[in-house]
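**Student:** sequence-free structure coming up:
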C-alpha cells in the first residue's frame, strides 16, 4: 500500500478525531490505491449544462482510527478497482444500460458485484451508511477533506450526520502525505529514472536552432516507451523567462535552461538541467559550479530535525561563496503532486492551520521525506543555467533518489 497507516493514525489521535474522510482524487489514490485519470477533470456542467463545476464522479475513502478503511466508488468505475488494497468497497449510483441477452450465469468477483447492483444512490448515502455501521455517526469528531468536496456534498453530509462534528482536515492530510513510504519511494525512483533518461535522449538529439517542439517530441516518445506520461517541458527563452512555446528555437551559442516533468503511476518526476551546443565560456562554467555547490549543500543539510529554513540558508550561503548574490534557491516536497510539503523557504513565521492541525510552516524535516532542490540562474541574452535534483531525507544527509549520470552535452549535473 502507498499510505503510511501509522502516521495517519498518529495525526488523527493527536487531533482527537475518530476518522478521516478523504475526498480529493489524489488523496483517494493515496489512501486506497484507486485512480482514474479523468476523475479530476470531469465536472458536473460537462454532462448537465446548468450544473456546477463540482466533480462529476466524486468518491470517498473513510479511514477510521480503529478498523479497516472503506472505499466508496461509483458503480461505473468499479472494474477499475481490482488492484486496490482496501477490502471494503461500496458502490453507488447507476451503471451503464446493459444488454443482458448474452450474459452468462454465475458471474463472480467484481463483475458479479456490479451486476447485482447496490443500494446507495449517492456517495454521501454510502458514506453515511458505513459511518453508522462503524458507530461514527454520533458524538464523534470526524475530519473531512474539504478540498475535494463541493458545497452540495458538504451540506448533504452535515444534514445526514447532525450528531457528528465535522472538521476540515485538508492540511492534516497534506502533513500525513509528506513523509513517504517505501512503496512511494520506489515509484518515485522509477519516475525519476524514466524522466532523466528521456530528457538526456531528447537533449542529445537536439540541433542548434531546432525547435522546442522537436525536443519535446523526443521526450514524449521516450517517456511513452516506459509507460510514463508527459507533463511539461519548459525552457528559459533568451535567459529572460520560461516558455513552453513549441516554435521557440535556442541558438547555437545559448545556454539552454530546461525543466522536465513526467508522471509514472500517479507519481511525479521533476528534474532540471542546462546544456549548450558548444563549449561553455569559463564564466558560465564558474556559475554552473556555484549552482551545483548550492544544490549539494542543500542536500547535505537534509537531515531529520533540520528545519526547512536551515536548508534554504545553507543553499544561499553556498551560492554566495560561489559569487552569486540575490538569487533565491527553491525546494519542495514531491509525490502525487508536483509540489508538496515541505516547502524550502525562509522562516516567515507562517503557520499551517485547519480545524485539526496548527503547526509552524517551518517545521523540522523527517526521515523519508522526498525533496526537490533547485536553482536557476538567468543571464539575459546569453541563456540560463538550471540544476534540480531529488533527495530522500536521511540521518546522514540527503540521499539522491537516483544516481544522476548526466553526460555531454548536459552542462549542469
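**Tutor:** Structure received. Note that this is a predicted model, so its numbers are computed, not measured.
**Student:** alpha carbons only for contacts and neighbour counts from here, please
**Tutor:** Fine.
**Student:** next, count neighbours for the closest residue in space to residue 402 that isn't next to it in sequence.
**Tutor:** Leaving aside its chain neighbours, residue 402 sits nearest to residue 189 (6.4 Å; criterion: C-alpha to C-alpha, 6 or more residues apart in numbering). Residue 189 has 19 neighbours, counted by other C-alpha atoms under 10 Å.
**Student:** what residues sit buried inside the helix or strand hosting residue 189?
**Tutor:** Residue 189 belongs to helix 182-204 when assigned by DSSP states H and E. Buried residues in helix 182-204, defined by neighbour count with 16 or more other C-alpha atoms under 10 Å: 184-185, 187-200, 202-204.
**Student:** what does stretch 262-271 give?
**Tutor:** Here stretch 262-271 shows 262, 263, 264, 266, 267, 268, 269, 270, 271 as buried, counting by 16+ other C-alpha under 10 Å.
**Student:** put this next to the first one:
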C-alpha cells in the first residue's frame, strides 16, 4: 500500500471528517492496494439475472488512526491476502463452500467494520456516485446517528499529491511505455499497417508487466484514431499518443513519427511544440495555479509556426489517466462535494505529477505531438523520465529539436 495516507488524514482533520469510505475500484485500489479485477469487470446482474446492472461492490475504509480496512467478496479474498498492513474483511460465501447459512452482504460487513471502529455517530465521507448512492441509503438506514457526506472530490484531491513510492511506480510505468513505443515504432516502414505497430506496442508493454491503455494516431483528416488499420505512406508525419497501466498507475506520453525528414515548415511547427512544453514546465512551481502553466504554453505557441493549428493542455496522472489537477485556461469555477470546496484552477503542490501535451494538426498535410510528464517540486519541476525524441524517424536517429 503506497497511498498518501498522511495527506489523507491531514485533509480529513481539516474537513472534520472522521472516516472515508471508498466505493469505486480506483479509490479502493488507492487506499488498500487491492486490484479489483472482478469488481471492475462485473455487475451484479452478470451473476444473478434478477439483480440490478450495477457494479459489484468492494469498499475501503480509512480512519484517522486505524489501518485501512478492505471489504471484498469472499471468493476473491485470496487476491487481498498479500496486501500487508490492512484489515481484510469478506462478504458473501466463498466458491465451493458447503455452508448453507445466509452469508453477510457487503453493506452488513461495512456496518460491522464502522461499528468496530466506533463510527456510529460521526461524520463519514463516502463516494456517492451511482450505484453507491443507493447503497449509501442502505448504510444510512443502518447507521441512523451517522452523517454521510459525499467525498468524491476530496478523494481525488488527496490523490493529486504523490508519495515517493508512487512516483517511483509511475516512473517505472513511464519507462516501460516509452521503451515499448520506441521498439514498436521502429517497425514503421512505408506500406506497414498502423495496426501492426499498435499491436507491437501492446505486446511490448506486456513484457514489462504492464497493460495497454491507449495507442492513438493522428490521421490525415485531422482526427485521432485508435486501432486504425491503414498503411503508412512515405510522406507521413504523424501524431502518436501512447500510454499503459502498470501496478495500478498510468503513463501518458507522445511524439511524432516521421517516415522521412520533415519539410521545413513542419519542423518549425514541432520546434514550436517543444518550446511550448519548455515554457509550461518552467511554470510548474508549487503555489502557482495550474492555469499559469497553460498560459505560458499558449503564449509560446502563439509566437511560432502554424500557431493557428496548435493546442496545448495538461492534466494530472495517477491511478486514473486524467486526474487532478487540470492544466486549462483560468476559471473561477469550483470543485465541490459535501466535504470540500476547492478552486477548479488548483494551486500546484510539490509531489504532483503533471502531463503536458502540445500538438498540431494541419488537415490533409501532417500532424505532430510532443507530450511529457513532470514531477512538481518545491522550486520547479523535473521530467518523470528522460524525454524521448520529439521526432522519431525509423532507421535514423530521433531528432530532438
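**Tutor:** Happy to help now that I have it. None of the values given here were measured: they were computed from a predicted structure.
**Student:** what range in structure 2 does the helix or strand just after the helix holding residue 189 of structure 1 sit on?
**Tutor:** For helix 182-204 of structure 1, the succeeding helix or strand toward the C-terminus, using DSSP H and E, is helix 212-224. Matched against structure 2 by TM-score structural alignment, helix 212-224 of structure 1 falls on residues 194-206.
**Student:** packing partners for the helix holding residue 189 of structure 1?
**Tutor:** helix 212-224, strand 256-264, strand 267-275 (3 or more C-alpha pairs under 8 Å, 6 or more residues apart in numbering; DSSP states H and E).
**Student:** will you turn those into a markdown table that also has distance to residue 118 of structure 1?
**Tutor:** Formatted as a markdown table, these follow (distance: least, C-alpha to C-alpha, whole Å):
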| stretch | distance to residue 118 of structure 1 |
| --- | --- |
| helix 212-224 | 38 |
| strand 256-264 | 33 |
| strand 267-275 | 32 |
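**Student:** so which residues of the stretch 1-150 of structure 2 form strands?
**Tutor:** 19-22, 59-63, 69-73, 87-91, 123-126, 147-150 (DSSP state E, counting those that start in this stretch).
**Student:** report the aligned residue range of structure 1 for the last one.
**Tutor:** This means strand 147-150 of structure 2. So strand 147-150 of structure 2 sits over residues 165-168 in structure 1, by TM-score structural alignment.
**Student:** now the matching stretch, how far from the centre of its chain.
**Tutor:** 25 Å (C-alpha atoms, centre = their mean, to the nearest Å).
**Student:** measure stretch 112-124 of structure 2 end to end?
**Tutor:** Distance across stretch 112-124 of structure 2, first residue to last, is 14 Å (C-alpha to C-alpha, to the nearest Å).
**Student:** what residues of that stretch count as buried?
**Tutor:** 113, 114, 119, 120, 122, 123, 124.
**Student:** returning to what we had before: of the buried residues of stretch 262-271 of structure 1, closest to residue 35 of structure 1?
**Tutor:** residue 266 (8.1 Å; C-alpha to C-alpha).
**Student:** what lines up with that closest one in structure 2?
**Tutor:** In structure 2, residue 266 of structure 1 lands on residue 248 (TM-score structural alignment).
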